[in-house]
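> Build me a model:
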Amino acid sequence: MISEKKRKFFLILLIGGSVLAISLTFYFYQLFFSPNTMVDSDRVYMLKIPSNGVFKQVSKQLYDERVINDAISFAFVSKILGYQDNLKPGLYKVEPKMTNLQLVKMLKSGAQVPVKVTFNNIRTKEDLAEKITANLEVTPDQFLHLIQDSVYIRKFDFEEETIMSMFVPNTYEFWWNTSPEALFDRMYKEYQTFWTEERKQKAQALGLSQKQVSTLASIVQAESQKSDERPKIAGVYLNRMDIGMALQADPTLVYATGDFTLKRILNIHKEIDSPYNTYKYTGLPPGPINLPDVNSLNAVLNAEKHNYLYFCAKEDFSGYHAFAVNYSDHMDNARRYQRALNAAKIF
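Below is the predicted model of the structure:
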C-alpha cells in the first residue's frame, strides 16, 4: 500500500501540476486572445509593409508607434502561426483592441485595404508621375523610368509623344504595393474600358484615331475651363482641319516654349520651330499637350456642328469665348480682347 507520506506527495504534485497547467493555459490564452493593439485608444493605424520588409522592422514599427503594447507576445504568436517568415507587403488597417491572433491572421492573409489614386490637371509626364504615385509605394522616379522608356511603352502600342493618351484622368483604387509594371497594365485596361465601341465609332466618323482624339482634346481643354463650351471649340478645330487650315492654337505654342506661365502669345512665339507650333505646321501636333479629362475627350467625340472657324476669349475675362465665321468678325472680337488685356496690364 502507498504510505500516507507518498499519498500527500502525489497530491501536492497533482495540485501543483494542475496549478501550473492552468497558469500556462491562462498565459497562452492571454497571448492569443487578449487585446494588444491600442488598448487605451480608439484610433485606427494604417500599417505600410514595404515589398522588402522584414518581420523585425514591422514589429519595431508597431511597438515604437505604440500600436501594440507587448512586442514579445506579438512575436511569439507570429512565430507559432508562421507569419514571421511569410510577410505580405501592403497597406493594412489595424483596429484598436485587436488580439494578437486577429492581427497576425489579418497580416498573414494579406487582407490589405485599397488606396485611392486620383490624377487630373496634368501638363507633363513629371506632373503625372507625382500625382499618380502619391498614395502608392511606387516612386515618381520609378514611374518616369517606365513612361520614358520607348521600348517598354511600345508594348501598349504607344510612342513617347502619345503615351500620355493612355492615362484617363479619374479616381481609381489600387493596392498600395502595386508594382510600376502593374500600374501601367491597369491603366491600359482602363484606357481600353474607356474606348467603348460607341466611342471608337464616333472617332472614326470624325476621321480621327483614338490618339488623335486625345491630342485634340488636350488642345480643347487648354483653350477653355468651361466644360459646356468645349464641344463648340472642338467643332472649330474640326472645321479648320476639314479645310486644311492650320489649327493656330495658342496653347500648343505655350507647350512648345515650355513656359507655362505665358499669359499672352506674341508674334515672336509663332516663329518657334517646333512640331507643336500649330501656326507654322498644319494638322495635329505629335501628341497631347496635357492630359485631357473625360469631359474634354467627350467634347471632341461629340463636337458641335457649326460654321465657326474662329474664336477669341471674351473681353469680360469670364473664361468664355466669342465665335466668328469670318476673319473680319474675328478681328473685331480679338481687338476688343486685346484692349482688355492692355487695360489689365497683361503683356
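
> from here on, contacts and neighbour counts on C-alpha atoms
Noted.

> I'd say residue 70 and residue 35 touch.
No - with contact taken as C-alpha atoms under 8 Å, residue 70 and residue 35 are classed as non-touching, separated by 9.9 Å.

> now the other sequence, so there's something to compare against:
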Amino acid sequence: MKKNLKRVIWAVVFIGLIFMAGFAYFVYTSVFTSNTAFNNEEAHVYIPTGASFSDVLTELRPLLKNDVSFEAVANRKKYPANIKPGHFIIKKGMNNNDIVNAIRIGNTPIKVKFNNQERLENLAGHLSRQLEADSLSLLNAMKDASFLQESGFTEASAIGMYIPNTYEMYWNMSPDGFTEKMLEEYNRFWNASRNQKAKSIGLTRDQVMSLAAVVQKETAKEEERPRVAGLYMNRINKGMMLQADPTVIFAKKHSEGDFDQVIKRVLYKDLENPSLYNTYKHVGVPPGPITMPDISSIDAVLNYEKHDYLYMVANVKDFGYHKFAKSLAQHNRNRQEYVRWINSQGVNR
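Presented below is the predicted three-dimensional model:
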C-alpha cells in the first residue's frame, strides 16, 4: 500500500515538473524570445487615435512570427486597456515584452517635410499624407479666425507662416497642435538678426515674405535671388510697381478660382486684372505670398544685392537665368530677344 502511494506521489510530482517545465518554456518563448518576422533593422508602426486592440493586431500581424503569443503577453500586461496612438518603432529581434513596451510608451517623432505650396489648401493636402490628421481638419486649423488674429496673420498672409523645411513632430499631433508648433518655428526663424534686417530695409515681416515669394517664383537659381530681390527693392524705393509676371499668373488663378491651370505665357489682357495680387496694377507687394518662399529667397530679400537694375527678362541663351537692365531702352532690346524666342516655340498661353 505504501509503495503504491509513493508511486502515485512521484507520478504527481513528475507530471507537475513536466507541467511546470512546459509552462516555463511557454512563458520563456512567449515573453523572452524574438518574435519579429521582418528582415530590416526596424519596422514602423502607426496606431491611429481610437484604435482597438483588434486594429493594433491587424497592424502588427505581418511583423510577427506568432501573433497568439503576442496577444497573450499583451493581455497579461493589460495593454488592450491602455492603447496609445502614434508612430512606434519595433526593432528586429524584439521579444513580445519589448514589443508591448515599444507600442505603449515609445511614440516616436517623425520628420515632416513640405516645399513651396501656392495655397493653404495645397499645404494641407501635402501634410495629410504625412500626418494622421486629414486635410480638411488641417485646413480648418490653418484658417481658424481666432488663431490668425492672435498670431497676427490674415488669411492672405497666413501661408507665410509655414517656411519650407523639415520639421520633427509627432505623427498623431492634432491640427491645432500643428499650427501652434509652426507658429513657434516661424517666430524662432524670425530671430533678432532677421527682424533687424527687415526693419533696416523698411519692410515688415509680412512684406518680406510676400516679396520673397515673388523672388522665389521669378528664379530657381539661388545665386541669382539676391540680385532679383535687389531689383524689386529698387522699384519699391522709387515708388514703381513691381510688374512681376508671377503675380499676374497668381492673380488670374485666384480670380478664376482655378489653381490647376498651367500658364506659360502672360498675355496683355492678363495685365488688366484688377486683383490686388496683380503688381502691374498696384504699387507695393501683394497682400500675401503667392507661394511659400524658401529660406534662401527670404534671406535674399533681407540681404539683397545693391545695384541699379530696374528691369529683367529671361535669358534665352542661359536658361534659368535672367538679363538685367538699368534702362527701359536696354530692357526692350533684351525683351525683344525673349519674345522672338518664345514665339519660335509656339507658346501661346
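
> ok, back up a step: which one's more surrounded, residue 70 and residue 35 of structure 1?
Set side by side, residue 70 of structure 1 and residue 35 show unequal neighbour counts under other C-alpha atoms under 10 Å, the larger going to residue 35 at 20 against 17.

> The more buried one against residue 97, yeah?
Yes - with contact taken as C-alpha under 8 Å, residue 35 of structure 1 and residue 97 are classed as touching, separated by 4.7 Å.

> hey, where'd the strands end up in the stretch 201-349 of structure 2?
With strands called from DSSP state E, counting those that start in this stretch, the stretch 201-349 of structure 2 shows them at 311-314, 322-325.

> Residue 123 of structure 2 against residue 117, yeah?
Yes - contact between residue 123 of structure 2 and residue 117 holds when scored by C-alpha under 8 Å: they sit 5.8 Å apart.

> Those two: who's more crowded?
residue 123 (21 against 18).

> Chain neighbours aside, what residue packs nearest to the counterpart of the more buried one in structure 1?
By TM-score structural alignment, residue 123 of structure 2 lines up with residue 128 in structure 1. Closest residue to residue 128 of structure 1 in three dimensions, ignoring its sequence neighbours and counting by C-alpha to C-alpha, 6 or more residues apart in numbering: residue 122, at 6.0 Å.

> separation between that neighbour and residue 129 of structure 1?
In this structure, residue 122 of structure 1 lies at 10 Å from residue 129 of structure 1, with C-alpha to C-alpha, to the nearest Å as the measure.

> Residue 178 of structure 1 now?
14 Å.

> Look at those two and report which has more neighbours.
The residue with more neighbours, out of residue 178 of structure 1 and residue 129, is residue 129; 21 against 18, by other C-alpha under 10 Å.

> can I assume the more buried one sits in a strand?
No - when DSSP: H, G, I helix; E, B strand; the rest coil is applied, residue 129 of structure 1 is found to be helix, with no strand at that position.

> need the contact list for it.
139-141, 143-144 (C-alpha atoms under 8 Å, 6 or more residues apart in numbering).

> Show me which of the residues you listed are buried.
Burial by neighbour count, judged by 16 or more other C-alpha atoms under 10 Å, picks out 139-140, 143-144 from these.

> Looks like residue 236 of structure 2 contacts residue 279 (just checking).
No - here residue 236 of structure 2 lies out of contact with residue 279, judged by C-alpha under 8 Å, at a distance of 11.3 Å.

> for residue 167 of structure 2, helix, strand, or coil?
Residue 167 of structure 2 falls in the strand class when you classify it by three-state DSSP.

> Now do the same for it: its match in structure 1.
Alignment of residue 167 of structure 2 against structure 1 is given by TM-score structural alignment, with residue 172 as its counterpart.

> For the nearest residue to that match once chain neighbours are set aside, give me its contacts.
Closest residue to residue 172 of structure 1 in three dimensions, ignoring its sequence neighbours and counting by C-alpha to C-alpha, 6+ apart: residue 117, at 5.1 Å. With C-alpha under 8 Å, 6+ apart as the criterion, the residues that contact residue 117 of structure 1 are 131-135, 171-174.

> Right, I'll call it a day here.
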